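Participant: Dropping the sequence and predicted coords here.
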Amino acid sequence: MDAGPQKATPETTRMVWIDYARGLGVILVVYGHVLGGLVRPGIFPDGALARWMDYTLYTFHMPLFFFLAGLNVQHSLRKGARPFLESKLWTIAYPYVLWSLIQGGTTMLLARDANIPIYPSDLAAIWFRPIAQFWFLYALMICHLVAVFVPSRAVLVSLAVAGFAVFLMLPIRPDLALTLHHLPFYVAGLYGARSMAEWRPQGWSLLIAIGAAFAVAVALGGHLSGMDANGLASLPACVLGIAGTVLFCRLLDPAHHRWLAAVGIASMTIYVLHILAGSGMRIIMLKAHVPAWPWLYLLAGTAAGVVLPLIAHAALRRLHLLTVFGLAAPGRRKPQPVPIAPRVATSDQAPV
């Protein structure tokens, strides 16, 4: 029996904000990738505006996901290391391989229309060299393995700091570099989960202050780093961007914004499909001779990159195929709908 709308409480507020944050984060991911896909062929001018938008997004939106991913790890590990790893093999490693092959194969078939070509040798090397956006799943799986096999807090924090220093100082492979860069944010989520659960922000004045500080940090960091979003000078903008996103989502009323929670719950599906959807929209518009108005293509591509995967997620859920495609953990035949006050995604939900 439906109990009716739930009254918002501090507990439900604490639980829903992660879905909101994932929803906002994955929308930014889609926007950034669509923008990049338009700059390369010259549809969107490669000028100061595009470069600053790109820099601003990339200072914090992927570190945000690693921070969010770390929040639930200690709770999940209480069930034991083996169940935890089995869950991650299914919800991270399996979709990494499956969707790398699907997207890579599709890109090879559409080679003439692809901005970045994919070759069979690239697909054969996904075991140690991820392609496209799937570096995130590759790096996240490494972070989970590190969390399991390095249980000491002091050692793990030291490893994260040392890895970040290596990333900044030494030229290393891109996949390893991205892992080392994002491990500290994962560790911050891992050991900051209790504080986040107990935090009860009040009012919007702090968010305004963080927003202003973020704008200053972006401006300074961009100039000092040479527009390197992963550089040391960009770290303040990264931290402030994560803090601002988290605070904004904590302040949202959990009885509203169901659409954003739905986007967050389907974030894995959006993440693995958005390149195909957004690039497909660009290709279709070009072949249909739609005038190459930059903002039209940017908004249409972003909308397609979010909405089409959402539709696919709903269809696969109805057909009980989310697990088959690595978009939900096994053993859950009836995925839970988005409630009035959605609960936080657990460890067997989309890690994005």
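Facilitator: Structure received.
Participant: drop to CA atoms for contacts and neighbour counts, all remaining ones
Facilitator: Fine.
Participant: next SSE after the strand or helix carrying I208?
Facilitator: According to DSSP states H and E, I208 maps onto helix 205-225. Using DSSP H and E, the helix or strand that follows helix 205-225 towards the C-terminus is helix 235-251.
Participant: Go through the next helix or strand after that following helix and flag the buried ones.
Facilitator: Downstream of helix 235-251, the next assigned helix or strand under DSSP H and E is helix 258-265. Buried residues in helix 258-265, counted by 16 or more other Cα atoms under 10 Å: R258, L260, A261, A262, V263, G264, I265.
Participant: cool, stretch 315-327 as well?
Facilitator: Neighbour-count burial for stretch 315-327 flags L316, R317, L322, T323, F325, G326, L327 (criterion: 16+ other Cα under 10 Å).
Participant: Among those residues, which one lies nearest to F214?
Facilitator: L327 (33.6 Å; Cα to Cα).
Participant: So that closest one: helix, strand or coil?
Facilitator: Here L327 takes the coil state, with states given by DSSP: H, G, I helix; E, B strand; the rest coil.
Participant: who touches it in this structure?
Facilitator: T91, P95, M268, T269, Q349, A350 (Cα atoms under 8 Å, 6 or more residues apart in numbering).
Participant: same thing with F66?
Facilitator: Counting by Cα under 8 Å, 6+ apart, F66 has contacts L140, H182, L183, F185, Y186, G189.
Participant: Which strand or helix spans it?
Facilitator: helix 48-71.
Participant: Flag every buried residue along that helix.
Facilitator: Applying 16+ other Cα under 10 Å to helix 48-71 flags 50-51, 54-71 as buried.
Participant: Put this next to the previous one:
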Amino acid sequence: MTEQTVQAPTPTRARLLWVDVAKAFAITLVVVHHVVTFAKAPGWLPDAVVTLNDQAATVRMPLFFLASGLFAAGALSRPWGVVARKRVLFFAYLFLLWTVLRFALFQVVPDVRPHGLDGDLPALLRSPLLPGTGLWFIYALAVFSVLAKATLRVSVAVQLAVAAAASAVVGSERLWIDNLAWRNMATYYVFFLVGTHLRRHVEAFAARVTAAATAGLAVAVAAGSAVVLRADLETVPGVRLALSCVAVAFGVALAVQVARVPGLNGVVAGLGERTLPVYLLHVPFVAAAVALLEAVLAPRGTAGLLLVPVLTVLAGAASLALHGPARRRLPWLFALPGRRRVVLL
């Protein structure tokens, strides 16, 4: 795809190549996060890797929700019945179905995490109101769709101000929400709104950003993260939100640069178009691999460090490989029963 095609901001175009590239970045960071979460439990990873993964939180889900908001903008302008069926019911169905499937899988697959809730029966029963697993992102998309549709006639400035205030206070943990899912939703809703309501501005930024500006944003994110970490500023309201805004701008800019590279752009965007199966399927693969390795090898040091990229690639590839046959034989795993079309994240 040419640079001109990447840059042209037309609201009627179904997909933007750089947005799919950004989604590929986000889902990769999600898989890395879960690999680190499982691998750090038995003590395989050095503290630096765990810290780096924690710092990636400033871009991981904010970028994912921004991209989701960009694709949701058109859908949310449809009548309530369409929104309820295609976004609310669809995501709620996937969340409930896969929460049950995860519970069943984790009765067989060992969970090395000390506080993992995928196989916990009380957590399963609470999940419709208090999601307790990594599937909370699916839940959030249903909730965000309801909120964004219900407030469609409210001033965008007011919506963004309220969401940003919630993100600043909850993200800094000045207001503590015990449930991870609801805490994250309060923190990241503002990025979904930016994608939904400020799509033209986001596309205009993507159209203008240069390689030099991308490098500058990378330096700003690295320096900002180092300062925040060293000075322990994460509990200052607004600091994490500001850093996330810079990190998301960098994520968008980097996605644009990759989208301008022939050959590479198609491969990366192809992953971005298939985030749903990776999101739903990768955790059981990671859990099983880590449990097996802990029983057989118990990797430490360099071996444990190499495990992160290797297991990230293998879990993603296995998820995509399983998705095709599963979708053909059991389409209800990825779509509402009776509707074979799969809506990808």
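Facilitator: Received the coordinates, thanks. Nothing here was measured: the structure is a model prediction, and the numbers come from that model.
Participant: any idea which of the buried residues of helix 258-265 of structure 1 is closest to V166 of structure 1?
Facilitator: G264 (32.6 Å).
Participant: Among the buried residues of stretch 315-327 of structure 1, which pair sits farthest apart?
Facilitator: The most distant members of the buried residues of stretch 315-327 of structure 1, if one measures by Cα to Cα, are R317 and G326, lying 11.8 Å apart.
Participant: shared neighbours of these two, anything?
Facilitator: What both R317 of structure 1 and G326 touch, as defined by Cα under 8 Å, 6+ apart, is an empty set.
Participant: So what does G251 of structure 2 match up with in structure 1?
Facilitator: Aligned counterpart of G251 of structure 2 in structure 1: T245 (TM-score structural alignment).
Participant: and the nearest residue to Y271 of structure 1 once chain neighbours are set aside, how many neighbours?
Facilitator: Distances taken as Cα to Cα, 6 or more residues apart in numbering place V26 nearest to Y271 of structure 1, at 6.8 Å, with adjacent residues excluded. Taking other Cα atoms under 10 Å as the criterion, the count of residues near V26 of structure 1 is 25.
Participant: following the helix holding F66 of structure 1, which helix or strand shows up next?
Facilitator: Following helix 48-71 of structure 1 in sequence order, the next helix or strand is helix 73-77 (DSSP H and E).
Participant: so that following helix corresponds to what in structure 2?
Facilitator: With TM-score structural alignment as the criterion, helix 73-77 of structure 1 aligns to 72-76.
Participant: Just the buried positions in the matching stretch, please.
Facilitator: So, applying 16+ other Cα under 10 Å, buried residues of stretch 72-76 of structure 2: A72, A73, A75, L76.
Participant: Distance of the first one relative to R78 of structure 2?
Facilitator: It refers to A72 of structure 2. According to Cα to Cα, to the nearest Å, A72 of structure 2 and R78 of structure 2 sit 10 Å apart.
Participant: Not counting stretch 112-119 of structure 1 itself, show me its contacts.
Facilitator: By Cα under 8 Å, 6+ apart, stretch 112-119 of structure 1 touches G37, R40, P41, G104, G105, T107, M108, A111, I283.
Participant: need the contact list for the third one.
Facilitator: Spelled out, it's P41 of structure 1. P41 of structure 1 neighbours (Cα under 8 Å, 6+ apart): N115.
Participant: Next one: the alignment partner in structure 2 of it relative to V227 of structure 2, how far apart?
Facilitator: Using TM-score structural alignment, the partner of P41 of structure 1 in structure 2 is P42. According to Cα to Cα, P42 of structure 2 stands 30 Å off from V227 of structure 2.
Participant: Which residues belonging to the helix or strand harbouring L296 of structure 1 are considered buried?
Facilitator: Using DSSP H and E, L296 of structure 1 sits in helix 294-318. Under the neighbour-count criterion of 16+ other Cα under 10 Å, helix 294-318 of structure 1 has 294, 297-298, 300-310, 312-313, 316-317 buried.
Participant: And stretch 132-141 of structure 1, by the same measure?
Facilitator: Neighbour-count burial for stretch 132-141 of structure 1 [16+ other Cα under 10 Å]: Q133, F134, W135, F136, L137, Y138, A139, L140, M141.
Participant: helix, strand or coil for the closest residue to the second one other than its chain neighbours?
Facilitator: By that I understand F134 of structure 1. Nearest residue to F134 of structure 1, sequence neighbours excluded (Cα to Cα, 6+ apart): Y96, at 6.3 Å. The local conformation at Y96 of structure 1, judged by three-state DSSP, is helix.
Participant: neighbours around the spatially closest residue to V109 of structure 2 that is not a sequence neighbour, how many?
Facilitator: Closest residue to V109 of structure 2 apart from its sequence neighbours, by Cα to Cα, 6+ apart: A288 at 5.8 Å. Using other Cα under 10 Å, A288 of structure 2 has 19 neighbouring residues.
Participant: Okay, and the counterpart of A288 of structure 2 in structure 1 sits in which element?
Facilitator: Structural correspondence for A288 of structure 2 with respect to structure 1 (TM-score structural alignment): G280. Element membership of G280 of structure 1, judged by DSSP H and E, is helix 267-287.
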